[in-house]
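Enquirer: Just need the structure, nothing else, for what follows:
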Amino acid sequence: MSDPKFAVVDLEKPYKLGDTEHKSIKVRKPGAGELRGTNLNALLNSNVDQMLTLLPRLTMPPISEQELADPDIIDVADFTALVNEVVIFLTPASLRG
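Expert: Have a look, this model is predicted:
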């Protein structure tokens, strides 16, 4: 059974950190403390700047804001998949349909 506090995003374009190639990224459901300094409405609207602030707090392996913003490291399709998982975590189950 999968853990509702985590999502795994299989990457279309694997990336390397050091000598390790990563084919997936685990995203953790944020807690209130990790949402500090962000705007919930902007996050729910997939605002890129807000997601670049939040995602480094939630990804395993940890990915910096600069790495997330670099299309040579994280492909835009993979970034979008990470963002979608965060939005799902932030959306109440009653609204997910």
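Enquirer: all contacts plus neighbour counts: C-alpha atoms, from now on.
Expert: Will do.
Enquirer: Regarding this protein, what is its longest strand?
Expert: strand 6-17 (DSSP state E).
Enquirer: what's it packed up against?
Expert: Packing partners of strand 6-17 (3 or more CA pairs under 8 Å, 6 or more residues apart in numbering; DSSP states H and E): strand 20-28, helix 76-90.
Enquirer: buried sites along the first one?
Expert: In other words, strand 20-28. 24, 25, 26, 27, 28 (16 or more other CA atoms under 10 Å).
Enquirer: Give me the packing partners of the following helix or strand past it, helices and strands only.
Expert: Counting by DSSP states H and E, the next helix or strand C-terminal to strand 20-28 is helix 40-44. With contacts taken as 3+ CA pairs under 8 Å, 6+ apart, helix 40-44 sits against helix 48-58, helix 76-90.
Enquirer: To check against the first, give me the structure of this:
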Amino acid sequence: MAQAKENTTAHVSEPIELDTPIQRGDTTIEQITLRKPASGELRGVNLADVLQMQTDALIKLIPRLSNPSLTEHEVRQMDPADLVQCGGEIAGFLLTKRARGEAA
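Expert: Below you'll find the model as predicted:
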């Protein structure tokens, strides 16, 4: 059972502290988490673009993976440093365990 928990937590990022919080009405979003995408959630995006952290690919993908769920508009308004940080997390999810240097 402990191994199953490890696998689950490996599919969710550590909280990402936003350099520039996102204002949504009366709510301020100061941090988000991202989860590892399922194959279907990658539809409509080029994996090479995601791995190269192309802005358009990240804008399309982050709303599908973020908690709290961000809108495409909110991602478009995101601080570039925050966008790069999210892109790095997502790119890491797409690497194999071997590429990440983890035991299989």
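Enquirer: Mind checking the TM-score on these two?
Expert: The TM-score (TM-score structural alignment, normalised by the length of the first structure) is 0.87; 94 aligned residues with a CA RMSD of 1.6 Å.
Enquirer: before we move on, back to that, so which of the helices and strands packed on strand 6-17 of the first structure comes closest to residue 14 of the first structure?
Expert: Comparing these against residue 14 of the first structure with CA to CA, the closest turns out to be strand 20-28 (4.6 Å).
Enquirer: helices and strands around that closest one, which ones?
Expert: For strand 20-28 of the first structure, the packing partners by 3+ CA pairs under 8 Å, 6+ apart are strand 6-17, helix 48-58, strand 59-60, helix 76-90.
Enquirer: I'd like those as JSON lines, with mean neighbour count and distance to residue 68 of the first structure appended.
Expert: Listed next are these as JSON lines, based on neighbours: other CA atoms under 10 Å; distance: least, CA to CA, whole Å:
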{"stretch": "strand 6-17", "mean neighbour count": "15", "distance to residue 68 of the first structure": "11"}
{"stretch": "helix 48-58", "mean neighbour count": "19", "distance to residue 68 of the first structure": "7"}
{"stretch": "strand 59-60", "mean neighbour count": "16", "distance to residue 68 of the first structure": "10"}
{"stretch": "helix 76-90", "mean neighbour count": "18", "distance to residue 68 of the first structure": "7"}
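Enquirer: Can I get those in TSV including distance to residue 40 of the first structure?
Expert: Below are these laid out as TSV (distance: least, CA to CA, whole Å):
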stretch	distance to residue 40 of the first structure
strand 6-17	19
helix 48-58	9
strand 59-60	18
helix 76-90	8
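Enquirer: how about these, which one is nearest residue 66 of the first structure?
Expert: Going by CA to CA, the one of those nearest residue 66 of the first structure is helix 48-58, 8.4 Å.
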